[in-house]
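Engineer: Any chance you can model this:
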Amino acid sequence: MTHDVIIIGGSYAGLSAALPLARARRSLLVVDAGVRRNRFAAFSHGFLTQDGAPPDQVAHTGQAQLKAYETVDWSATPVAQVSGQADAFSVRLQDGTEHTARRLVLATGVSDTLPELPGLAERWGRQVFHCPYCHGYELQQGPVGVLATSALSSHQALMLPDWGPTTFFLNDVAEPDTDTLAALQARGVTLVSGQVARLEGDEALQVVMQDQRRFEMAGLFIATQILPGPLATQLGCEMDTSPMGPFVKTDALKSTTVPGVFACGDVARPAGSIALAVGDGAMAGAAVHRSLMFGL
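Structural biologist: As a prediction, the model looks like this:
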């Protein structure tokens, strides 16, 4: 089946990209496997009018509103392969069905690569976080930990004191230079040397060191490495780099380096949130419509 646009990813950015196109009565297929990046968090914060709402509630409400438009088709079958060029893109799903479109929007999001630390993965989104703007306030100024995973962790440790007294676990990874040490001291950050062995605790998070020292934290923040899926590479889109990992390179209108392919949300940003993803998607949707009307 042929559509004007196929949007791969039906979370916050993809839904936001689809809405202006649906309202312009363009034929759309949204392909979404339902695996959102923030699925581990019980509540989301920082998105105007939806502050504190469960993230699946925000997504499901958006999906219901979008599906009410008569030109929108929806598939929950994951994408196997993408190919083609502007005005003749092909998307093959894992069940073997193929769809074509004049334009593609990549809104696939990214996955987070977590440190291999015992007790961390099962606490991700509950006691272990990556974004203080999303989760810091709810810690109620309790003791906050930062686990060093890369050079970016020093920046995290400098940010976190606004949300609570901060302890920076160097974890045999971070070696702050003289200027960074002075900045951490000025921000009141406590440094803990040595390797972290594991995380424990349910109500109260315990950071347990290899030498058996224990530190009770209200929450722990880490800088993850992000991993985009393979679709942008299949299409030949140029990637950009950040301290957190690769992301799809776009211009101000969310066009990739491949004509007819647009990207928005976390897959096209070095860092993100629901609010940023929605804004990205709105820009992408309007830009796609403009390209359909006036050409590339």
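Engineer: going forward, measure contacts between C-alpha atoms and count neighbours the same way
Structural biologist: OK.
Engineer: looking at this structure, which residue lies furthest from center?
Structural biologist: In the chain, residue 211 marks the outermost C-alpha relative to the chain mean, sitting 34.8 Å out by C-alpha atoms, centre = their mean.
Engineer: Please settle this for me: is residue 174 part of a strand?
Structural biologist: No - using DSSP: H, G, I helix; E, B strand; the rest coil, the assignment for residue 174 is coil, not a strand.
Engineer: and it, how far is that from residue 185?
Structural biologist: Between residue 174 and residue 185 the distance, using C-alpha to C-alpha, to the nearest Å, works out to 15 Å.
Engineer: Also this sequence, please, to line up against the first:
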Amino acid sequence: MQYDVIVVGGSYAGMAASLQLLRARRKVLIIDAGLRRNRFVSHSYGFLGNDGADPARIASEARRQLEAYPTYAHVEALAETANGRSDAFTVVTSDGASYDGRRLLFATGVSDALPEIDGLAERWGRSVFLCPYCHGYELNRGRVGVIATGPMSAHQAQLLTEWGEVTFFTNGALTLDEPGRADLVSRGVSIETTPVARLAGHADVELVDGRRLSFAGLFTGSRTAPSTPIAQALGCAIEDTLFGTQIRTDAMKETTVAGAFACGDAARVPHSVSLAVGDGAWAGAQLHRSLVFPPSSQRG
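Structural biologist: A predicted model of the protein is given here:
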């Protein structure tokens, strides 16, 4: 059979888009490998109506609601390739199955390339975080460490003074100019230029000179990229952002390949569950419009 829309990636953005399409009685297939980006965290904060909820529960409840619609289908698999054109796309999964759809939506999420610091990866999402709006409040204005990964890290340190007493570890990732240093100091930020050797304990930073500093939580930046190259292989343009790369889309969430759309973390910055859901809902509505109106009038 041919689906109206095949959604590659079934996390928050992909499901939010699917909901709009299902409510328009369109046939939707979600292909999802089950690897949510926030699978490492036990609580999701800042999402209205689900503040502090287990993100796995949010996802499972959303899927349960989608399953109530008779035009919904779900395949647990990794989408490996996509080819074709608008009204005639084919997606092939890792088990060799193929699925046909009139439109594609890439909601693949992103992968995080973390700083190569011993002990950081196993603390990611537990005591080392990216987003202060998602995890800053629970630190109760305790001591906060920011480990630099590039020029944007100074902005992260500035912002985090809203959530606690900040120590900024430059860690060889950037050299502060005098105005930048003065701004951080004026905000009460302690600047530590000694390189980080490893992380230990809950959120302890061990420096190469042997000192060990303890914090309520740590923040750092990751470099992100779409979690699979499937969109790029189809011919969709990829663009640089301050945080990595993403799939390029227009205001209607369509990629540079006609009939192929993208949403969520893979196609916008910054990232959060709330923003992914909103972006997905918008993409779903625009996908529906593309099925209703001919291309010449879609943006009317």
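Engineer: if we can go back for a sec, what lines up with the residue farthest from the centre of the first structure in the second structure?
Structural biologist: Using TM-score structural alignment to pair residues, one finds that residue 211 of the first structure aligns to residue 209 in the second structure.
Engineer: which residues sit in contact with the nearest residue to its match once chain neighbours are set aside?
Structural biologist: The shortest distance from residue 209 of the second structure to any residue other than its chain neighbours is 7.5 Å, reached at residue 194 (C-alpha to C-alpha, 6 or more residues apart in numbering). With contacts defined as C-alpha atoms under 8 Å, 6 or more residues apart in numbering, residue 194 of the second structure is in contact with 169, 170, 171, 207, 208, 209.
Engineer: Most widely separated two among these?
Structural biologist: Comparing all pairs in the contacts of residue 194 of the second structure by C-alpha to C-alpha, the longest separation belongs to 170 and 209, at 14.9 Å.
Engineer: The helix or strand containing residue 291 of the second structure vs the first structure, average offset?
Structural biologist: Of the helices and strands defined by DSSP states H and E, residue 291 of the second structure is found in helix 273-292. Averaged over the aligned pairs, helix 273-292 of the second structure sits 0.3 Å from the first structure after superposition, using mean C-alpha distance after the TM-score superposition for the first structure.
Engineer: That helix: how far from the chain's middle?
Structural biologist: Chain-centre distance of helix 273-292 of the second structure: 16 Å, with C-alpha atoms, centre = their mean, to the nearest Å.
Engineer: next one: stretch 23-35 of the first structure
Structural biologist: Distance of stretch 23-35 of the first structure from the chain centroid (C-alpha atoms, centre = their mean) equals 19 Å.
Engineer: and it, how far apart are its ends?
Structural biologist: 26 Å.
Engineer: which other residues reach that stretch?
Structural biologist: Applying C-alpha under 8 Å, 6+ apart, the contact partners of stretch 23-35 of the first structure are 3-11, 14, 18, 21-22, 69, 71-79, 289.
Engineer: do stretch 55-74 of the second structure as well
Structural biologist: 11-12, 15, 18-19, 22-23, 25-32, 38-39, 41-44, 50.
Engineer: again, 7 Å this time
Structural biologist: Contact with stretch 55-74 of the second structure is made by 11-12, 19, 22, 25-31, 42-44, as judged by C-alpha atoms under 7 Å, 6 or more residues apart in numbering.
Engineer: Could you list the buried residues of it?
Structural biologist: Going by neighbour count (16 or more other C-alpha atoms under 10 Å), the buried part of stretch 55-74 of the second structure is 55, 56, 62, 63, 66, 69, 71, 72, 74.
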